[in-house]
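> Give me a model of this one.
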Amino acid sequence: MADIIVPELAESITEGTIAQWLKQPGDTVEKGEFIVELETDKVNVEVISEEAGVVSELLAAEGDTVQVGQVIAVVGAGSGSNTSAPTAAPEAKEETKAPEAPEAPKAAPVAEETSSEQDRTIASPAARKLAREKGINLSEISPVDPMGRVRVQDVSAHGSAPTPAKAAPAPTASAPKEDDGRTTREKMSRRRQTIATRLLEVRQNTAMLTTFNEIDMTNVMALRSRKKDQFFEQNDVRLGFMSFFTKAVVAALKKYPYVNSQIDGTDIVKNNFYDIGIAVSTEGGLVVPIVRDADRKNFAEIEANIGELAKKARDNKLTLSDMSGGSFTITNGGVFGSLMSTPILNGTQVGILGMHTIQKRPIAVGNEVEIRPMMYIALSYDHRVIDGKDSVGFLKTVKELLESPEDLLLNS
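The predicted model follows:
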């Protein structure tokens, strides 16, 4: 017999939430096989069984908060079965005599069958969680995904569709307000709670200011248009804007090293490395995986790295090492159509660059007015470390490099 224990996750993580049990009581499990998925502040972690056997007991339910070191399941000896059908009771043969009274049909097997169907449905942890909260059976949902994986959008769409529900009870004075359909209460996920807490801490514990500038994207767009096909043929990866911005940021950080620093007590620690965080929006919230040593990578390597990290983020496969130790962050609200915003600092970093949507606007070029593709950019910074001169100079450097992309290539 072996206990399944919540493992050490990371130095700063002491607890997690049961996102999904991958095995149920009576199921066989091999040594090293995943048995449960935990949702932590940063990533989801799948926990393995250290012994082969049969799951005999689950000590925590999906949605429960569990601590590092806590026993959450027990694996016993035996071969078990992946179908937990009850065996016939030995007394059954003796009941050939007339029963004392007719027995009513039992509903339990139907419930067990429904539960089994739901367990077999392929769904993301976030979708399972939302389905539990809405009381929706996953097996009744028709997913959009051609592979049959149920996602949050499918659950939301199913939940909003009219269903032949049983008649609602007459309203009573003690009924909760949500019952009238005017509001919907949804419990925040652990990750969303952590995001909220940390953003509030940044606002309260830093002297954060934001400065703005704008970039004429004409030249970088023209260069990208000329080179994108050749770039793809040579590197098997598409040339986007993020590699240009990442390279421009690295060059600006080298020129203004305090923007690439952090505060440690009464010390300023200037980082001599350039690990650039790229904010990615996921179903569970914003995550910031890191492009390591961006100063040592060419455009193709940066684009490939960003693509891999973004896919891992969307598939909920990021690890703690993918998101730890960044020195500066870039966030792109432009993908959602944002024209201007003030990004909030990420953790202990003292600077974050916000990109925005590209919009054609009339701009004075010499003595003429021309329509140019323009982008507002924003640098939020900790004024305890960075003065206005460095913040404005940093942003101006990023602007100049992107408006003259040939200079950016020379600097990289």
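> okay, CA-based contacts and neighbour counts for the rest of this
Noted.
> In the helix or strand where Ser225 lies, which residues are buried?
Element membership for Ser225, per DSSP states H and E: helix 218-235. Under the neighbour-count criterion of 16 or more other Cα atoms under 10 Å, helix 218-235 has Val220, Met221, Arg224, Lys228, Phe231 buried.
> Excluding residues flanking it in the chain, which one is nearest the last one?
Yep, that's Phe231 we're talking about. Leu239 (6.6 Å; Cα to Cα, 6 or more residues apart in numbering).
> here's the other one to compare against:
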Amino acid sequence: MAEIIVPELAESITEGTIAQWLKQPGDTIEKGEFIVELETDKVNVEVISEEAGVVSELLFAEGDTVQVGQVIAIVGAGSGSAAPAAPKPSAETKASEAPASTPSEAPKAAEVVENNNEQDRTIASPAARKLAREKGINLSEISPVDPMGRVRVQDVAAHGSAPAKAATPAPTPAKAAGQEDDGRFTREKMSRRRQTIASRLLEVRQSTAMLTTFNEIDMTNVMALRSRKKDKFFEENDVRLGFMSFFTKAVVAALKKYPYVNSQIDGDYIVKNNFYDIGIAVSTEGGLVVPIVRDADRKNFAEIEGNIGELAKKARDNKLALSDMSGGSFTITNGGVFGSLLSTPILNGTQVGILGMHTIQKRPIAVGDEVQIRPMMYVALSYDHRVIDGKDSVGFLKTVKELLENPEDLMLNS
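Purely as a prediction, here's the structure:
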């Protein structure tokens, strides 16, 4: 007999939530095979079994919070012939304990059990299982693209037209005096990650003296340069030239000029970082995550674009590791991809600066003595006023603006 224990996740993470059991009581499991997916504050972690055998017992149900070091399941010897009781009674058990049913009800109960068994036997990634559960899609009904039959997230998303299974009604919110329960409300429990995002954003607002300064960038030259170079850039590097590499390189240059923007507070000390690990905010279904482009000052445009593409894909597939998001000295967030014209970004963790990019919009601009239509972008720098004064914040943003409006110099100096 072997115990499945919640492993050490990271120095700052002491608990997690059981997102889904990948094995059920009675299932055979091999050594090193995944048995459960845990949702933590930052990433989802798949836990393996250290022993081969049969899953004897699941000690917690999906949605339960478990601590690091806690026993959550038992794996025993055998070949998977018998299935001991799970944390929650199965549909078959419930049917046997229920009052005698009519002839038409018995086949329905059997059908539910059969469908559940088919879904459990379907080979699917944890992320695909989670998405299918959220969308109410039976995995056994999906036709995967993978020739080996493994269902992926893309397969579940493409199966969006499938009829949803009847969901267990969520508890309704407390009603005010005289309020009728007319179905106008839906209660949805926040995921662990969403709860963490909420508490940390509130903590930043309460513990920092955050201010924001704004500027605008004429994107004419960088757009023209990108248009001229993008085909050759792709041929030589097998990665597309986007705007994020330009902004990342401009930010690194500005951080070198204004080192206090690349710092953090530690008690009564200001710690200036002598490295340039730039966080790139990525939106996922589970919330905003900030993977890190390490040593951005040592990377060229192609390496930065490649890193950003890889990290964004891992984020969308829920494959980011804790190491992908730990640390970071400065963050860039791009609300422009959603159409945001102007916003005030909130500082990320202990960092003292974050740059917000926004949508590019053509506007009439005075160029010399003429009015011209130019593609303009508003940018925002939120900063901790305890460390950074107005002079440095304005100077930092002005440097970013000047570099992006003269992108040839930026590429030559990188």
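> Tabulate the buried residues of helix 218-235 of the first structure (TSV), appending distance to Gly393 of the first structure.
Below are the buried residues of helix 218-235 of the first structure laid out as TSV (distance: Cα to Cα, whole Å):
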residue	distance to Gly393 of the first structure
Val220	21
Met221	24
Arg224	26
Lys228	30
Phe231	31
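> If we only consider those residues, which is nearest to Phe394 of the first structure?
Comparing those against Phe394 of the first structure with Cα to Cα places Val220 closest, at 18.8 Å.
> Aligned to Thr357 of the first structure, what sits in the second structure?
Aligning on TM-score structural alignment places Thr357 of the first structure opposite Thr359 in the second structure.
> what do you get for Gly337 of the first structure?
Checking TM-score structural alignment: Gly337 of the first structure goes with Gly339.
> Can you show me the helices along the stretch 251-400 of the second structure?
301-316, 322-325, 390-404 (DSSP state H, counting those that start in this stretch).
> Give the buried residues for the second one.
I take that to be helix 322-325 of the second structure. Neighbour-count burial for helix 322-325 of the second structure, counted by 16+ other Cα under 10 Å, picks out Leu322, Asp324, Met325.
> what's the spacing between the last one and Asp317 of the second structure?
Think Met325 of the second structure. As judged by Cα to Cα, to the nearest Å, Met325 of the second structure and Asp317 of the second structure stand 15 Å apart.
> gap between Gly325 of the first structure and Asp295 of the first structure?
16 Å.
> which one of those two has more residues nearby?
Asp295 (20 against 17; other Cα atoms under 10 Å).
> gap between that one and Asp387 of the first structure?
For Asp295 of the first structure relative to Asp387 of the first structure (Cα to Cα), the value is 24 Å.
> Give me the aligned partner of Tyr269 of the second structure over in the first structure.
By TM-score structural alignment, Tyr269 of the second structure lines up with Asp267.
> Kindly report the same for Gly395 of the second structure.
Under the alignment by TM-score structural alignment, Gly395 of the second structure pairs with Gly393 in the first structure.
> Please look at Ser329 of the second structure and Asp277 and confirm they touch.
Yes. Ser329 of the second structure lies in contact with Asp277 (Cα atoms under 8 Å); the separation is 5.4 Å.
> Give me the more crowded residue out of these two.
Neighbours per residue (other Cα under 10 Å) separate Ser329 of the second structure from Asp277, with Ser329 holding more: 26 against 22.
> what about Thr399 of the second structure, how many neighbours?
Thr399 of the second structure, neighbours per other Cα under 10 Å, totals 19.
> tell me the contacts of the closest residue to it other than its chain neighbours?
Residue nearest to Thr399 of the second structure in three dimensions, not counting chain neighbours: Ala254, with 5.9 Å by Cα to Cα, 6+ apart. By Cα atoms under 8 Å, 6 or more residues apart in numbering, the residues touching Ala254 of the second structure are Phe396, Leu397, Thr399, Val400.
> how does it look with 7 Å?
Shown in contact with Ala254 of the second structure (Cα atoms under 7 Å, 6 or more residues apart in numbering): Phe396, Thr399, Val400.
> of all the helices of the stretch 251-400 of the second structure, which lies closest to Phe214 of the second structure?
The nearest among the helices of the stretch 251-400 of the second structure, by Cα to Cα, is helix 390-404 at 7.7 Å.
> The closest one vs the first structure, average distance?
Superposed on the first structure, helix 390-404 of the second structure shows a mean distance of 0.2 Å to its aligned residues (mean Cα distance after the TM-score superposition for the first structure).
> what angle separates that helix from helix 220-237?
Computed by axes from the mean of the first three to the mean of the last three Cα atoms, to 10 degrees, the angle separating helix 390-404 of the second structure from helix 220-237 equals 60 degrees.
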